[in-house]
Structure formats: structure tokens, C-alpha cells
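Undergrad: Can you look at this prediction? I've put the sequence above it.
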Amino acid sequence: MQSSPIRTAVIALVAILGVLFAVPSFLPQDVRDAWPSFLPRQTVVLGLDLQGGSHLLLQVNEDGIVTERLQALRRDVRNTLANQNGIGNLITTDEATKTLSIELTDPTQKEAARTAIQALQNTISNSMLAVGGTNELAFGDSPDGKLTVTLTEEGVSERMSSLVAQSIEVIRKRVDELGTTEPSIQRQGTNRVLVQVPGFGDSQRLKDIISRTARLTFHMVYPGLTASQAEAQGLPAGTMVLPSQDGGSELLYEDIALGGESLVDAQPSYDQQRAMPVVSFKFDTRGAIAFGQITGKNVGQRFAIVLDNTVITAPVIQQPITGGSGQISGSFTTSTANDLAVLLRAGALPASLDVIEERTVDASLGADSIQHGITAGVIAAVLVIGFMIAAYGLWGVFANVSLILNIVLIFAALSMLGATLTLPGIAGIVLTIGLAVDANVLIYERMREEQRSGKSPIQAINAGFERAWGTIIDSHLTQLIVAIVLYFLGSGPVQGFAVTLGLGILTSLFTSYWVTSYQVQAWFRRVRPKVLKIQHFRFIPDGTKIPFMKISRYVIAFSIIASVLSLGSAYFKGFNLGIDFVGGTAIVIQHQGGPADAGAVRELLDGLNLGEVQVQGFGTPEDVLVRIQAQEGGQDADQVAVSKVRDALATESYTVRSTEAVSGTVSGELAWKGGIAVIISLIAILIYIWFRFEWQFALAAVTTTTHDVIMTIGLYSLTGLEFNLTSIAAVLTLVGLSLNETVVVSDRVRENLRKHRKMPLPELIDLSINQTIVRTTITQFTVFLALIPLVIFGGEVIRSFTIAMTFGCLVGMYSSIIVNGPILINFGLKQKVEDDKAVAKTVDGASV
């Protein structure tokens, strides 16, 4: 309560900077452009679910890399042995073991052959600081005496990692060619690339442009023999058969006559003579010379242009082409010719990339999500602010000022960090509105207790802030642990939720203590009241003595029965799993002529032979959610299924608002990471509470929290709410909320253990619960006021998330008040108290 110029300066500086960094996010672009250059202009980045766009998760195709590397290695071995050393050989390839087997026509040359091929050893390193690198090849002998060359696992991994880095640069060039703004291209793990392009709603085109390898090569066509004849008789040495764009096939030489890396430009154009779109290309000087030499030596022969192992065209060379330029013709449209030119200009991907996760959101759906989030946030803020004033009067105004600054600081931090705000992120901010007042309620209730014990107003104020601070730290840090786990083990929207929740927890620590205490100090110095009139409204009157421990056996029995039912339902009935966990495709469609008819949509799609198709309402009467099981042909087959649905519904005035496709690979990983996240959170919190309290408190807190998780999981199973990735976020947030309540009660139990050493433990726990129940009911009510608008106005996308949160708050309050106490007793807290008494007597005796 002492005046501190430094504290005043810090609060003022933080508030001013917070406003300066937060305001640009709420101003139009022309106003931001007119700002002085020294003022911040960076805004919060809106996620794809808020502004629309496309999200692709790409994975390097390891099988393709191995196949291609073995083919190249086979050519190198043949050239080294036969062409350079005159050693006859027969090479076979085993892709399963990543091995070449070399049978020599003259076994006496085995050592010479071994020495020759060992010179092909290649070392790969992805770090400038690495010494030596990783050997890519391993040499040996097979049981039947053949020489073997094997690709090492370490070498394949290093090559994949290197190819991902190269792929990111190529993808960035291709996306930049599309003219989009603020694309996000990030590496994920060792073999994946995440691409997010805001405002680009044509995911099919984006996928075609990004995931196509676009490797252009030129090969001579093998003369005098067709592909079908060669396949019937056996392929001549050094040849291969590739499909052609017209549906046939061509027999080509394996050796690449000229590669696409020599291209310096590619542009879409129009061939006036043949009246068709083409792609014109131009070589660099080296490529132009090589192209001229090849065409000069092979006049009258066919020359194939191959794109991604498909022959686009194979014309006859009429005369030498010395200008270094040419045309690629095929069944192009103006759009596909332009896209191919983009691909060729950006360069070929060094490896094939498979799309394993795809999400597309229409801009109109994003605008609806923003509207839902703003509506829910404004209503929640009004309800919480109004309730705090009704409950605490002027003290509620102090808390509300801190709350408003808290929200400003969250947006400022998001802007400074360049973080992405998603719809679950807005939910995190709205939840923070409810949680932020918790610290103020703790402080205010502590002040009231201290004043009732006979302390003066200034003593009560000081004690309120000092004694509540430890509890505030404990409750906030347990939630921060959950936010950290969510961030590192979650993805996409879950990470957005974790970021806003984590920032809200940190800013709440600052505003609830520093800012609120500053306001209280300024008010007290001016008014100097004789009595603190803090609370005007409460749910439970002072002096309440509810005998919770007397009914504890019935409560425990009820909790055991409810937990068994929840687990039984989860085991026997299962869950309504979202595509995050089972794979497949979810499509949100909207009817343009009024309410949608789910039955008609279901009947229309039944004839498409897509396997299991679910059709259900989605929020508004005009919107419908279509879920399609993962198709047997993988991601390409999933995309074909989406196209079929889109075409079938287009005739019935339906438009696609969003698509979400998740492969089986990703869904399995998400399920595994979700379970791990819950376990890690519980272990981390167990360790923290064990460190801050005694081990009985830690085990009781984790047991109580596990009870809440089981009950919430039972809700998902019994009600059929969709269990998806955000549900994991809901469960983990409930872990934090439940622990928040449990820690507050446990902290009071620990305090009373020191004060009332002769009081029986059941009575002491009853006393602790009754002392904190006023704070618990008020805090939980403010959280409900924040959550209910999310349930009603937050939109269908996060409906299951917010319902589970609301239910979990009820369960968390119930368990922390009634369930936690009996568990403490059963874990032997009474014996611990007796030990403390014995220690205290010994110390007292020694001091006498």
C-alpha cells in the first residue's frame, strides 16, 4: 500500500504500449497507412478459420525417394562397371530392402568391381557444423556371392530432411507466383511442410500447383520398337516405358538427354497455327547448346518431353533447334498452361509430396466465425463486468479496469509476436475474461476475512494481497502448464487456443496484482475509510457451516458410479469421433434458396458410392455438414470424392463453405498425441503440486482431476457430441480449471493445518471448504457468464468444445469442493498432521 513511482511508471508504460500495439488490429488499412512511421502497425494475424483460405500439410514420399535414388544408383553402377571398367554385370533391384544386387559375368573381377563401386560412396549432411556427414551407401555380399549396394536408413533420413528444405524454397516461389499475400510455409518435423495461404479458396488448384513435382526431362524415343512390343519381348537395356498424356505409352531411353534445370523461363502462349494453348520455354546458354547438339544429331528421330514421368509430347525432330527455345504442347487449357508455366518457372520439387491433411474455409464462413466470436466476446464481457459491479460495487470497477487492460495486453502481445488468432483462440480470450476476475475475487474475499478477524482496513488490504498472492501463483501456474502442453503437442486451432490462454494467464498475473493494487492504493489514500465495504452480493452467506465430510461417503459412492458409467459408455458405446481421429473428409455446404434439406442431400449422395456418408445440420438452417469416410485410394481418392459431392450438390443450389480432409496417418498421430498430452499434463501438474505442497495434496489433486476428465469423456460418449481435436483442448483446459479450484481449497487446508493443530481433520477440511466456497461460487459463476455466450453465439465449429467446457466447470466445482477432501484423508493426510504435531512438540520442548 506504499506509493511507488517506479510501479506507477511501469503500469503507465505497459498500458500505453499495450494500447499502441493493440489498436492497429481494430483499424482499417488506410488509417494504419497514415500513421507516423514510429508507431506500431503490425496487426493480429487472423487464422484461416476467420478469414478463409487453404491449409495443406505435405509429406515427402519416402517410397518415391527410395525408388528414384535406386534407379539413379543403378545407372551409376552400370556406367562405372561396364562403360568405364569393361566389367560385365546384371543388376537387380529390391526396393523393400533398398538394395541393388550385382551379378558379374566374370566372377574373377569381383574385387575390381567392388573397388569401382565403392567410389560411388556419397556423404550427406544437413548442417554446416557437421563433420564428415552420413554415409548414404553400405556395401556387402549376398549369400549367393553377389555384390550388394544398400541405401542406409540414416542416409535416406538425411536425404529426406535435405529435400524438405529444398522443397520449401520451391513451394515459396510457386505460391509467390500466385500473387497471394502473407502465405505461411513452415517445416514440420523432418519430412513435412505446412502451407497456409489466407484468402485463397481454390484448394484444388493450390494443391495441384504445390504438390506437383514438375520435373521436366527430355529423352530420346527408342527407335524401331513400340512400348507394347518391348514389354512383350523384354525391355532393351537402358530403356523404360512411360505413360503418355494421350493414354498410350512410349519406350524411352533411361538416360536424360537434357534436364529442366536448364530452363530460365516458361510462359503460357497460344499456337496460332494449331489454335491451341501451349507453354513456351527458354534454356540458358548451356542448355541451349546441349539442346542444339541433341536435335542436330537426331534429325528424323522422336524426342520426348516428359513431365513427372508422363510423356507430354514426343514429336519428330525435323531440323536442328539452335535458338535455345521451344514449345510444350498437349491437351492444355488456358488455365492449365498458365499453371504449368508457373511450375516450370519456380523449378521442380526435388521430391514427391503427398497431401496428408487439407482444410479449406470460404471467406464468407470466416466472416461468420468472426461475427460469432465478437458477439460471444462482447456479451461475455458485458455480463462479467456487470456482475462484478453488482457483486462488489466500486471494488468490482477496480477489477473491471484490470480486466479490460488484461484483454488489451493479450491483443498487444498477439500483435507483437505475430501470432495467429483462430476461432478457438477467441474462445481462449473469452475464457480468460472469466478467469481473470478469479484473482481479484481471491484477493477481495481474503480482505473480507482479514477485516472480520479484527484487522484495520489498511491491514486487511495488505493481508488480502499478500496472502492471496501464493494461491494466485499456484492456480495460474497449473493452468499455464496445461497451456504449454497444448501448444507443443497440439496443432493449428489448438495451438491458437493455447497461445491466447497462456498469454491471458501471464497478463492476468500482472493486472490482477499490480494494476488492482495500484487502484486500491490510490482510492484508499484519498478516501481513508473506517470500514471496507467490499461485497454487495453473494450466493452463500457468511458463517455458513455445511458439513461436507458427513456426506462424503455418499458423494464418493456417487462419483464412483458415475465414473464407472462414463468408462463403460466409452468402452461399449464409443464416441462420435471427428475426422481428426478417424480420417476422411468433412464438407460444410450451404443452401442458397432457404433452409437445407438434410434428407434430400443424403439421398442425393447415396448414389455416389462413397461408402459411409453422414449428413447433419450445422448451426444455421441453411448449413449442412457432410462427412465422408476415408476412401480406399488415399488422398487422391478423397479429393475425387469431394469433387463428386461438389458437382452433385451444385445442381441443387448448394455451395461448399469449407472442406477438411485428414488422412489415416495424420488422424492416428493426432489421437496418439492427444492422449499423450493429457498424461503429460497430469504428470507435470503432479510434480508441481508435490513440490509446492505435500505428496498427499498432489495425489489428491491428480485423482480429482482424473475424475473430472473421466466425467467429461463420459459426456462426449453419452450425448454423442463430436469428439475432435478441439475436444482434447477442452479436456486439457478442464484439467487446468479443475486444478485451479482444487489448489485454492488445498492451499486453505494447508494454512489451517498450521493454525488449528488440534482440530480433527474432517472438521478442518469442512472449515477450509466453507471459507473458500464463497470465492468458488462467484468465480465459477463468472466463468459460466463467459462460457454461456460461447455456447449460444460461438457458432457450430466450437459448439462441442464450449458445451464440454461448461459441463466441466460444473464437475470441477463439485469435485474440488466435495470429492477432494475425502481423498486427502484416504491418502493419509491425517498421519502427516500427527507427524507435524510431534515435530512441533519436540521443537517447543527444546526451546524451553
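TA: Noted; the coordinates are in hand.
Undergrad: going forward, measure contacts between C-alpha atoms and count neighbours the same way
TA: Will do.
Undergrad: what's the spacing between the most centrally placed residue in the chain and Gly140?
TA: Nearest to the geometric centre of the chain sits Ser491, at 1.3 Å (C-alpha atoms, centre = their mean). Per C-alpha to C-alpha, to the nearest Å, Ser491 is found 44 Å from Gly140.
Undergrad: next one: Leu13
TA: In terms of C-alpha to C-alpha, Leu13 sits 70 Å off from Gly140.
Undergrad: Comparison target below:
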Amino acid sequence: MQEQGLTTKWVLVGVLILAAGLLVWPPDEKIKYGIDLQGGTSLLYEIDTTGLSEYEQRDLSERVMSILKDRVDPTGSLNLIWRPVGATRLEIQMPQPSEKAKKRRDAKNEAEAALKALNIEGRFSVEQALAKSGAEREAALDALVKGVPTRKVKLLALRVAHDARAADPGDADKVRAYEDAFEAVMDTNLNVQQLNDVLALKPGPHRDQEIGKLRAKHPAYEGLIDAYKSAYDLWARDKAALEDPSDLKRLLRGAGVLEFRILAERDPASPAHTKAQGDPQLRLPIADFVEELERRGPRPKAGDRYRWFPIKDLKDFMNLETDAEVLNFDETMDSRAQIVAKYAGRYYVLAHNDADFGLLRPRAGSTKRWKLTQARPDRDYDTGRNSVSFTLDAPGGDLFGELTGANVGRQLAIVLDGEMMSHATIQSRIGQRGQITGNFSRDDVADLVRVLEAGALPGRLKETPLMEKTVGPSIGADNREKGINASVWGFILVVVFIVFYYGLAAGLVADLALLMNLVLVLGIMAMLQATFTLPGIAGLILTVGMAIDANVLIFERVREERDRGVVFKKALNLGYEKALSTIVDANLTTMIICVILGYVGSEEVKGFAITLGLGIATSMFTALYVTRLVFTTLIARGVLSDFSMRRLIKRPSIDWLALRRYFWPISFVAVAAGLAFFLFESTTNPDAMFDIEFLGGTSVQVDFKEDATLPGGGEIRTEQVRAAITGSDRQQASVANWLDRAALELMEGAVVGSGTEAGQYTLTSDRLTGDQMRALTMNVLEARCDSIVAEGNRAIYVARTGMINSPQEFKALVQQAAAHVRDKVVSNLRGAKVQSVSEGELPAGQKPAPSFEIVTVETDRGLVQEAIVAVLGDQLKVDPAINFNTRIDDALTQEPFFAIRQEARYMSDVIGGDSNYDIHAYKGGVAIVVEDLDPPLTRKAFEQRLREASLRPEVGEAMAMSRYGVLPLSPEGPDQTCTEFAVLMVSEDLLYTDEDEDRWIEFVAQPALEQVKDSLAISKSLRKVVQFAPQVAGAAKQNAMAAIILALAAIVAYVWIRFGTMQYGLAGIVALVHDVVCGLGAVTLADFLADTALGSSLGLVPMKIDLPMVAALLTLIGYSLNDTIVIFDRIRENKGKATTLTAALINQSINETLSRTVLTSLTTFIVVIMLYLFGGPGIRGFAFVLGIGLIVGTYSTVAIATPLLYRPLVLGALVRMIVAVSAIGMVFVATPNWTARLVLSLIIAAATVLWMVRANAPTRRGGRLAVAT
């Protein structure tokens, strides 16, 4: 590097460091963690391609992903990660919200609670105060003021109006005056939902203006509004509403809801009213709805005949042609037939809210289900204009025909996920096939088709994921903490070692370059928004070793030049120049591995590949450019005149080729033993050798409570958990035995019945819950049903058209499902593997709760999880779904809810019994009695579940209840739990009356019942769940094999090109095969010894071959080849233009490079040891393979690869044997039939022998060694 232009070069380096630092700071916000470090869930879904042509299946996963992203998480606020897998699979990852995000959410909730605390809690609290008298009344009214000055005056006016009405209750004017005064009091409340709607707007002047309006209207709330705005904005940066995998699944099922609704229209004869359309009750003042929108927002009140819907895109929906029309829309809004109003900066349109005026989303368990089967661009036959044709299924066609036939000439709107997308005029009755016409451009048609397809999409995403992987937040945090600790210790040790060995000058410069390298890697990852995974931490740590390797090569070259008497400045330049090709070759071979891993690996393995690949690229920059810039600057300033380096390894004069007579037999024995041991274990006991990623199956982690006990007593041990899962004692309560008995109950005890509608079947049991029966029958009935709904001890099955035609056929399928459970699932659970899981370090004096991992080849994750919770749920740290029954009101509603009449005073007046609970606050509302809760709940826990259910996405449109309460009905247990509760809810917008019972049931009672059911169905999953379907496991095997073959082939090709002859590449391949087989043998041996005393003393844990371990083997290939290339590069340099490769030249090259071979392996080995010791169990197998590989790889470089260059005949024979063995291995993997395996293996063996016999002896060609073939 020339001394000119040093300032410019330093500016470049400074800019890069500054940019990387800004990109990565603060790291908690800028670095994107994967689910293994943060916790979360990964779901792999199969897309249902039934009825789709091959052309329609092209890029299906890309299209589905695009539509799902747009409707499920359009703003990206849920931090979901989407990845198409092939044409028909889609992976979705849901990271857990970070601790900082949770704290911001809590702060936002606290600020919101402070706002609500200033509000009056509904009409009832005011009526209670007014009902008092004298000083007690005055005190109660004063308590309602809550520091809002305007409220006191209005409360006094309300008191006067109340007393006037009480004196003459028949006077309509006094009644109206009372209601107006009451409304004035309630208007002093701040509408928190309206504030949320405003805060959800894009930051800017319009948002500030809307907030200012609320401040001006409610000056007493100003400080609280500002505090809430600050908390809301902080929360909105990384908000995430999903914390459990069931939330994500529910969101995926509930998104993309397509509906057709008739729009409300102005009455031409009276534009201030809605058009009645044959029903006088539908003719209502439009001003009332507009005023209600401004006051309450768009959420409907119970019983509303019309409802406001947000308009997705005003220009498209209203068919506006220019932007000017959009800007001036407010001026023309009131003159249009459609009723449009503005709220919180967004336009809303009024539509009918009655089921008779729409084709709406069917309720769960209903057989009146419909779906859109196709939407495509078309042309209007009469006008030739662009249009959209669509097709419904048969039930949908019937329902749509009824809707459109009764509303010809009216406006039909398309609603997707509650947003108005477009509308058109109904020209005639439409059945299954319809056409949407309008003044559409081609882009309009394409958008409308996309909207319609989005609504049809849920039928294409199969309900049960092929793969599910859940990592709890505490496990993710533990992985992250241990990974960071390993990184820190690895970095410290390497830094100290380099300074110690190469002195302060060279060592500190190398260490500074190393630090810069890490900053650049993290900065680039933050810029690319790349996911940082646990294997990614391993890649970062290995980057440390790689970066130091480059410096070691340079410094050792400088040392050689100084030993030859070259002056320091020239020696430094020669060191960089001569090390360049070796560094490039070594790093590029590892880069090849990273590219292959990035192509075939899982998301976590890709994280490793990206991190290591970026690290290699940046390490070449820092080692070759930055360090040289520093040294050049120091020399130019007269600060540096030489290096002071230690020499712990002197150049030996060993005859390495002579030692091959010892090395090769040792290697032969090691390879043969390792291969035999691995093949024996992998064929006789594959469950113990391979992870479920390659076998298919389910892995769950169970965390026991601190006071949990199992049969046998004492501290919970692995043997006890194994017995509780596998049922070694058939009489003991165990998961396998429970499944066996549950299947028997399904076959003999469960009662099959017909539902209330055609195609609906029920399964009822006294011993099994609906959820358990659903899980037991999913394997057989899922493909034949549109939905399976669990209710208490009953499961409701809605069959697909033509799939199940009678109760007898349904019962036969249930019997088939039960037989499958008994024959296969129980057997799989009896063979489950159980191992203890370390919880890491805990605070002093805190005893770790016992945790265990259970692994089984059974792929039905839901059934495995349901069975484990059924048997061990009361001992585990889980919140299971609650099994319950609802009490029927036989006297009045004949439904599972009770109407609270106005004359009722006590709870016993509503549900019977002797409860004297005062229900005055809930008159006109609904009571829902839930009985036989299993497990029992405390009142507080039940209330928490109701709150959580009200926040779930699919409950968001439910009617808001003015008040609700939870009343225990059964005696409380010692832990304050109860098995029977009454849930009381009331909506002041629609109170119960005999005259309006149907609307009350539809808009109050049924939504309340659904909310109670949803609250009891909430379950918090086991902390870690991983499931792989057989087809996913098969693909993983193929990917792993393809990755290894591609890596070996790519490396042979690269080395062949770089060194000009295939011998170098083939010699490297033989050594790599030696290293991989030894690595596999070591893994097998370690897994075998893990449960022994020797294994425990060595810190060994049970190891299974999974994708991260395959990544370790591939990384081992790259690292092993690095050392080999260093020697090959020196052989090429020493050989020069000579035509022969002598033993002396090979020995000389090995001896000259021995110190750097050992040192580069040593620096990497240091960081691998840190990974093994401090990286935690999640990365220990990876570190073990890499550590063994570094030792074996360093040995094979000297003892195998290089000596084989001198014996090309042996090299050729070994290569042929490797090809033959690989071919036989592929035959065994691809062919299940043993006869075919043996025949094909014999053919391959015979062909190989013939190949070797006919092979020519090595010849000399053009000065290069060649093996004749």
C-alpha cells in the first residue's frame, strides 16, 4: 500500500465504521433476533391445491404470501417473517415481543387506564348516585366529578332534570330533558377508542390537528392525553399483539374474511333519511348516524340496523377520476347516493347491518358455509368494458341468489376484513356465477381480482401446519445470553492470545481490525434486516477465528521475510502480497459453503450462513486493507520500525511422507470404526441418532412446577418423566396409557349424533372433552370437514359436501381414527425419548424448576400436546384450555344463557337456587352459567381470561358491553378456585324486552356467550414445541445430502481451477471425507457415552444429527480445506516451474507452513471451545462437531491430503471407493426395498472393481501429475 492518499483512505475507513455504528445502535432495536434467541413460533403450512391446474400452482406460495401479508400485517407492526418454501408451502415466523416492547405496552396500558379512570363508568353509576338522597346523594355526585370542572355543572343540571322527571314521570318533555341532561354528562367522558383511532393515524399535521380537537373538547384530560400519546408512540414503534402460537393461527384463519353487503342509500324523496326498501323501520335520520360516528366512532351499537365501514381507498371506491375530485370530495359528499362521513381523518360508508342484507361470514359450526372459488378478469358482454367475473360454491350461489334477487338495482359492496373495497349495481339475480361491472381500468380489474382471491384464500391454507416450532421467551433469552457470553469470552481469549504471541504492535492492530470486523458485520446485518439466530452467533464467533487466521497468515509471512534478512518495511509488503492468494483461496472455499447453506438450509442455518459469509467478506477487508493502512501510517509517522513476535513453534525438519505408514493405518481404522458405528446406530436405532427434522415427529419441552410430584416421590427425575410418558407400567397413569384408554372410549363410549343442520355431526363423551375428541379424530376427519368445533364435552363436525353422507359413515370414520391412535400413536409414544434440560444459571438460593424434553416420532403435534396436558397438566407450568358445560335456560330462552329481566333483584331470580347476589347493575343484560370447570379457576383468573378474549382479533367487532361481572357459584376450594361461575353482562344500547328478544339474542346474548367460550378456550402453549411432518423430514434429508454433495463438488471444481490439476481437488476431497466420517463417528460415540459417568465428566450431552449439525459438518469441510490450501499453496510456490513433485518438496512445504497451520486452527479452536462451554445446549452439538473437526482436519491436512499427492494411484483408488460408497448410500436412502438395495449395491461394487482394474497407472503429462481414468 502506497503512502500517498492515506488521509483519503482513513476517511473511508472512518465513514464505514461510523455508518456501521449508526446502523447497529441501539442494538436492542436495530438487531433483528430469530425465534431461537427471542422466543416465538415458526409455522410451515401446506397450501391446498385441490382443483388448481398446474399453471395456477406456479408461484402459488409467492402469491399467497403477498396477499396474506397485505391483510394480516399490512403495516408490518406484528414483526412476522414470511418465507415461501417451494411453490406450495409457506413458512411464517412470529417472534415473541421483546422485554422492552412488553414494558412499553404495559406503560401504554397504564396511561390508558389513567384516562379511563377519569371517565364515568357507564350510566348505572350515575343512576345509583341519583337514587340516593340528601348528603349521601351530594357526596356520590361529587365523587363522579373526578376533577372535570364542566362535569360538576352538568351533574347539577342532571339532578334537577331527574327530580323534575320523578315528580311527573308521564311528562314527555321532562323525560326528554332528563335524557338530554344525561347525555350531556356522559359527553364529558373522553372517548378513549376515538383517541386510539386518532393516534393510529400517520404522524403529521392532520394527526396533530385531530389530537388538538380532543384536547380542546376535554381540557381536564390534556395532561393525561399528552402522557398517553407519548406512551402510545413508544409502544407503536415495535408493537406486537401476538404472544402465543394460537394467536397467530387464529389470525391466519380469521384474516381475509370476504363479505358482500348492501349499502345504505339516501331516500330520493327525503335525502336526510335512509331509503326504507319496503321496511318502514329502516327509514331513519342520517344525521343521527353521522353524529353517533363523531361521538362514538364506527363501532356499532347493539341492535343497530346500519353500520359504518371504513373505505379502503376513496378514489377507487367512489370511482373518482382525478386527484382533484378526491381533494374536493368533502364538498360533494352529502349529494351522493351513498352515505359517506369522515371520522378521525378517514372516510366511512354506511351499510346494512342485518343478515338479510348481506352474504356474511358464517358462524363456527354452521353448515351454511360458502366460499368464493374463482375470480378472473373479464369483459362486459353488452358494453365491452372491463369487468370481473367470479364463481361461488353451490351453497354460496343459493345464498347469493336470495340476496341479489331481493335487491336488484341496489348497490352491492365487497367487504374484506371489515374494509369496503368496491361496490357495483346489482343488475339482476346472481347465482353461483356473477359479474362485477363498472368503469374499471385494467389495473382496477387486477386489484379487484386480487381482493376477491384474498377473501377466498383461507380455503387454500391447510389448517394443520406441516411443521411447528415454538420457543418460549425464557428459552430464547437464555440462548441469547449464553450465546453473547460465548462471543465475549471467545473474543477476549483470541485478543489476548494474539497480543501475547505477536506483540503489542501487530497484536493490537489485528485486534482493532477484529473489532471493526464485528461492527461491520452487525451493521450490514442491521441494514439488510437479516435475522440473527443462535447458529448466527456461532457464525459471528467463527468470524473472529477466520479474521485472525488471515492476520496469522500475514504475520507468519512477514516473519519468514525478516528471517531471510529483508528490511521490515519491504518484509511487511511482501507478507501481504504473498499471503493474499492463500487468504483468498481459503476464504472463498468457506464462502462456497455459506452460499450452499443459504440455499438449502432452514431459517436458523441461513442465519449462520449469512453471518459467516458477511464475516468472511468483511474480514478480508479489515485484514488486507485496514491493518495494512494502519501499519503503513505508523511506519510513515516513524512510530513502528519492526514487529516483536514470539516464536513458540520453530520450523521442524520432519519426514512427513515417511510417517504415512503410521498415519494411514490409523486413519483407516478410525474411518472404518466411525463409519461402522454410525451406520449401525443410524439403521438400528435412528430415533436416537437423528433429530425429528430428518425423521418427522414432535418435540416438546415440559416445565414442571416447583412443587410438582410424580409417582416415586422426591425430586423429579428423568426416569419418572419417562415412565409418565411411555407407560412402562401399564397400570400407571401415563400419556401413552391415557391415549390408549381415550381411543377405547372413542370407540365404545362416545355417542355419535346428528347436528341441527344437514352435514353436521356431533361426538359426545362423559370422559373426554371436546378438544380431546377433536385432537383424537383430526388425523382422519380433518380432510373431510370444513370445521371441527369443540364445546365442553362435545365436538361438532361440519362435513364437506359429499364427504360424509350419514351418521353411520361418520361413526365408521371415528372408529378408524380411534384404531389409528391405538395402533400407531400409542406405540410411538411408548418409544418416546426423554432427557433433562438445563435451565442455566439462577440467582443464589433459587432452585431450578425441573424441565424435560420429550421427543417422539409421532407427527400429530396437537394430539401429543393434548395428551401430555391431560395427564400432567396440573403439574406443569401451562395454562390449559378449560373444559366446561353451559347451563340451559329451560324456562325462558331455551338457550345456554339467561335473560336478566327488569323485575329481577337477586341472582336466584334469574338462574334459580339461593344466591342473594344483587344484580341491579345488570338488569336487561345476560347471565351465562358455566359449570364443571376442569381445571377449576379463581375468580381473578376467569376475569383475566375474559379481558384477554376481548382483545383477540376476531372478537374486535363484538358488541362492547357496558359492564360485566364474574360471580362464583360453587364453594371455593383451598386455593380459592371454583368449578361453577355466572358471567353477567349488559349493554345499555340494547336491554332485554319481550318485544325485541330476537335482536337482543343476536346482538347481546350470542356475542356474550361467544366471548365466554373464547375466554375458557384460551390456552398458553408448552414452552417449546417442535413438529415436523414426514414430508418435511424427507425434504430435510434430501437437502442435507444435496448440500454435502454440492459442497464437495464445488470445492473440487474450485481447487482444480486454482491449482491447474484435479489431483489437488481430489486429495482435498479424500481428506474431507475422512474428516466428515470421523466427525460422524465422534457424534455417535458422544451420544452413546452421554448417559454414562465418563460422558457426564466430559460434559457430553445426548446429540442428534439435525440441520445445525449438518451446517457444522459443512463448515468443517470449509475449515479443513483452509489448512489444506495453505500447504497446497506453498507446494505450488516451491514447485515453481518444476515438472516433478518430489518427497523433499512436499516435506519442505509442510514444515514451512506447520506453524501457521497449527496457529490458525488454534485460534479457531479457542472460539469453538468457548461455544461448547458457554454457548448453551442449543449450540453445543454444533460446537462439538466443529471442535472435533478442527483437530481431525488439522491432522488430515498433514497426514492424508498432502501425502496423497505423492501417491496418485492410491488417490485414484480411494476416490473410486468414495464414489462407490456414496452411490450405495444414496441407493439405501432412496430405495426402501431390501432386495433392490442389495442388487443395486452389488452392481455398483462390481462396476467399481472393473473401473479400478481398467484404470491406468499414473503418468506424467505436461509437468503435472495425472491419474489415468
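TA: Nice, thanks for sending it over. In this text the structure is predicted, and so the values were computed from the model without any measurement.
Undergrad: TM-score for this pair?
TA: Remark: TM-score between the superposed chains equals 0.69 [TM-score structural alignment, normalised by the length of structure 1]; 649 aligned residues with a C-alpha RMSD of 4.0 Å.
Undergrad: Quick check: the counterpart of the residue nearest to the centre of structure 1 in structure 2 vs Ile475 of structure 2, distance?
TA: Using TM-score structural alignment as the criterion, Ser491 of structure 1 maps onto Ser602 of structure 2. Separation of Ser602 of structure 2 from Ile475 of structure 2 (C-alpha to C-alpha): 19 Å.
Undergrad: Number of residues surrounding Glu722 of structure 1?
TA: Glu722 of structure 1: 18 surrounding residues under other C-alpha atoms under 10 Å.
Undergrad: Which residue is the nearest non-sequential neighbour of it?
TA: Asn576 (5.0 Å; C-alpha to C-alpha, 6 or more residues apart in numbering).
Undergrad: residue contacts, the one you found?
TA: Residues counted as contacts of Asn576 of structure 1 (C-alpha atoms under 8 Å, 6 or more residues apart in numbering) are 716-717, 720-723.
Undergrad: Quick one: list the elements packing against the lengthiest helix in structure 2.
TA: When structure 2 is scanned for its longest helix (criterion: DSSP state H), the result is helix 473-528. On a contact count with 3 or more C-alpha pairs under 8 Å, 6 or more residues apart in numbering; DSSP states H and E, helix 473-528 of structure 2 meets helix 6-24, helix 35-38, helix 534-563, helix 603-621, helix 627-636, helix 1143-1174.
Undergrad: Which one, of those, ends up nearest to Val721 of structure 2?
TA: helix 35-38 (25.0 Å; C-alpha to C-alpha).
Undergrad: what range in structure 1 does the helix or strand following the closest one sit on?
TA: Using DSSP states H and E, the helix or strand that follows helix 35-38 of structure 2 in sequence is strand 40-46. Aligned by TM-score structural alignment, strand 40-46 of structure 2 falls on residues 53-59 of structure 1.
Undergrad: Not counting its own residues, what contacts the matching stretch?
TA: Residues contacting stretch 53-59 of structure 1 (C-alpha under 8 Å, 6+ apart): 48, 191-203, 206-207, 211, 353-363.
Undergrad: that older thread, so which of the contacts of Asn576 of structure 1 belong to strands?
TA: The strands, defined by DSSP state E, take in 722-723 from the contacts of Asn576 of structure 1.
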